[in-house]
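> okay, here's the prediction I keep looking at, along with the sequence it came from:
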Amino acid sequence: MDNRFTFIIGGARSGKTAFALSCAEKLKGTKTYIATGGAFDAEMSERIKRHKLERGNEWATIEEPLDVVKALAGLNPSGAVLIDCITLWLNNFIWKGLSDEAILGEVKRLAEFCPSCGKNVFAVSNEVGGGIVPEHPVARRFRDLSGAANGRLAAFADEVYLMTAGIPLKIK
């Protein structure tokens, strides 16, 4: 699996990251985790600390809430990169005040860059469109942007997996 873009989507706590880590750890070379979320409260700080321990010292961590392409471009071309996660990344753009057009432009930039960047890229995202229609306009916007982003990333990916109950289902 050299220089491939793998997109992994699923519900919360469905095993997306664990699956991505397990695939990436089978590859030779450096391992880099690009974290798009930040420690905005005590629970998230604890979660980040726990996840770093679970990954171990083999994984370098880059915290990049917005310019994921720049973070990817600066990495050594060997090994594997895990972007975790796309939905937190989208949320960061929403709260920075970017328009839907600008956000989807960033998604397109990432989707086009991943397959040709010379690295094995694993991107993890949440499937948030399977539930009820959110009552709040911002939540509906987030759901809609997530669906559009997931579709664009999946279209450019070499492989796409849907995770459910810890089981990966290859859909592309």
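Good, I have the coordinates. Residues are numbered from 1 along each chain as shown.
> okay, CA-based contacts and neighbour counts for the rest of this
Noted.
> packing partners of the longest helix seen in the chain?
Longest helix in the chain by number of residues (criterion: DSSP state H): helix 137-156. Helices and strands touching helix 137-156, by 3 or more Cα pairs under 8 Å, 6 or more residues apart in numbering; DSSP states H and E, are strand 5-10, helix 86-96, helix 100-113.
> need the ones you listed in CSV with mean neighbour count and distance to Glu58, can you?
As requested, these are exported to CSV (neighbours: other Cα atoms under 10 Å; distance: least, Cα to Cα, whole Å):
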stretch, mean neighbour count, distance to Glu58
strand 5-10, 26, 20
helix 86-96, 19, 23
helix 100-113, 17, 25
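> between these, which one is closest to Trp59.
Checking the helices and strands packed on helix 137-156 against Trp59 by Cα to Cα gives strand 5-10 as the closest, at 18.1 Å.
> buried sites along the longest helix of the chain?
142-143, 145-147, 149-150, 152-154, 156 (16 or more other Cα atoms under 10 Å).
> C-terminal to it, what's the next element?
Tracing the chain C-terminally past helix 137-156 and defining elements by DSSP states H and E, one meets strand 159-164 next.
> now the element after that following strand, going C-ward?
Next in line after strand 159-164, if elements are assigned by DSSP H and E, sits strand 167-170.
> for that next one, packing partners?
strand 159-164.
> residues in contact with the strand it packs on?
Strand 159-164 is contacted from outside by 5-11, 14-16, 154, 168-172, using Cα atoms under 8 Å, 6 or more residues apart in numbering.
> next one for the comparison:
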Amino acid sequence: MTFLTGGARSGKSSIAVRRAQAVGGPVVLVATGQADDGDVEMADRIARHRAERPAGWRTVEEPTELVTALREVAGPGTDPCPTMVVDCLSLWVANLMARGDDEAPTLEQAHALGRWGAAYPGTVLVVTNEVGSGIVPMHPLPRDYRDRLGRVNATVAGYADLAQLVVAGRTLTLDPVEGT
């Protein structure tokens, strides 16, 4: 499993797309983004991401039940194992928070995702945003989001074979956590 994190518009998704193409074979992209009624900007963003993907890829849109969707798509008997692209954890965490999930079940799901990705016999590419490098938000909700996403990212990255920070379309490989 490869974990790609970085700032907004840093090139994470484009790198994931290129790497999935390079593997060859079938690719399934599990997209967590959703546009609420009237959210034109998010609908445009989703459309741009769709346009970047090769036509032969299968896309599964799942805003909250990420691990369930991955298990169903790449279940037993799937031959060959498709390359799995998860894009992205930052929207997934926002969706879980909007649904009312507390941090503990969110982290349980992050561990389940990490275990699934580490055990998957094919290639898994996970995309997420790094939101903890800026100022401390003034209000409790954005602070909770920043902290929760940071914990989810650290959890999933802990299961990854490769974790990289994407900056300006380039990657910096992150050292593994000592003792793992």
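Good, I have the coordinates. Here the structure is a predicted model, which means the values were calculated and not measured.
> so where is stretch 89-107 of structure 2 in structure 1?
Taking TM-score structural alignment as the measure, structure 1 aligns residues 86-104 with stretch 89-107 of structure 2.
> burial measure for the residue mapped onto Lys170 of structure 1 from structure 2, as a count.
Lys170 of structure 1 maps onto Thr173 of structure 2 when the alignment is built from TM-score structural alignment. Applying other Cα atoms under 10 Å, we find 13 residues neighbouring Thr173 of structure 2.
> find the nearest non-adjacent residue to Thr173 of structure 2, please.
Of all residues beyond its chain neighbours, the one nearest Thr173 of structure 2 is Gln164 (4.4 Å), with distances taken as Cα to Cα, 6 or more residues apart in numbering.
> what about that neighbour, neighbour count?
As a burial measure, the neighbour count of Gln164 of structure 2 was computed by other Cα under 10 Å and equals 20.
> likewise Pro134 of structure 1?
Counted by other Cα under 10 Å, the residues lying close to Pro134 of structure 1 total 13.
> repeat for Val30 of structure 2
Here the neighbour count serves as a burial measure; for Val30 of structure 2 (other Cα under 10 Å) it reads 23.
> same check on Ala163 of structure 2?
Quick note: Ala163 of structure 2 (other Cα under 10 Å) scores 23 neighbours.
> counterpart of it in structure 1?
Residue mapping for Ala163 of structure 2 onto structure 1 gives Val160, with TM-score structural alignment as the criterion.
> same question for Val28 of structure 2.
Residue mapping for Val28 of structure 2 onto structure 1 gives Thr32, with TM-score structural alignment as the criterion.
> residues contacting its match?
Residues in contact with Thr32 of structure 1 (Cα under 8 Å, 6+ apart) are 59-62, 80-82.
> run the last query once more with 10 Å
Shown in contact with Thr32 of structure 1 (Cα atoms under 10 Å, 6 or more residues apart in numbering): 24, 58-62, 72, 75-76, 79-83, 121.
> please apply the same query to His49 of structure 2.
With contacts taken as Cα under 10 Å, 6+ apart, His49 of structure 2 has the following neighbours: 13-14, 17, 31, 87.
> average offset between the strand or helix carrying it and structure 1?
Under the criterion DSSP H and E, the helix or strand holding His49 of structure 2 is helix 40-52. Superposing on structure 1 places helix 40-52 of structure 2 at an average distance of 1.6 Å from its equivalents, by mean Cα distance after the TM-score superposition for structure 1.
> can you redo the contacts of His49 of structure 2 as CSV with neighbour count and secondary structure?
Formatted as CSV, those follow (neighbours: other Cα atoms under 10 Å; DSSP: H, G, I helix; E, B strand; the rest coil):
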residue, neighbour count, secondary structure
Ser13, 25, helix
Ser14, 15, helix
Val17, 18, helix
Ala31, 22, strand
Asp87, 24, strand
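> including distance to Glu130 of structure 2, could those residues go into TSV?
Converted to TSV, the contacts of His49 of structure 2 look like this (distance: Cα to Cα, whole Å):
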residue	distance to Glu130 of structure 2
Ser13	13
Ser14	16
Val17	19
Ala31	18
Asp87	13
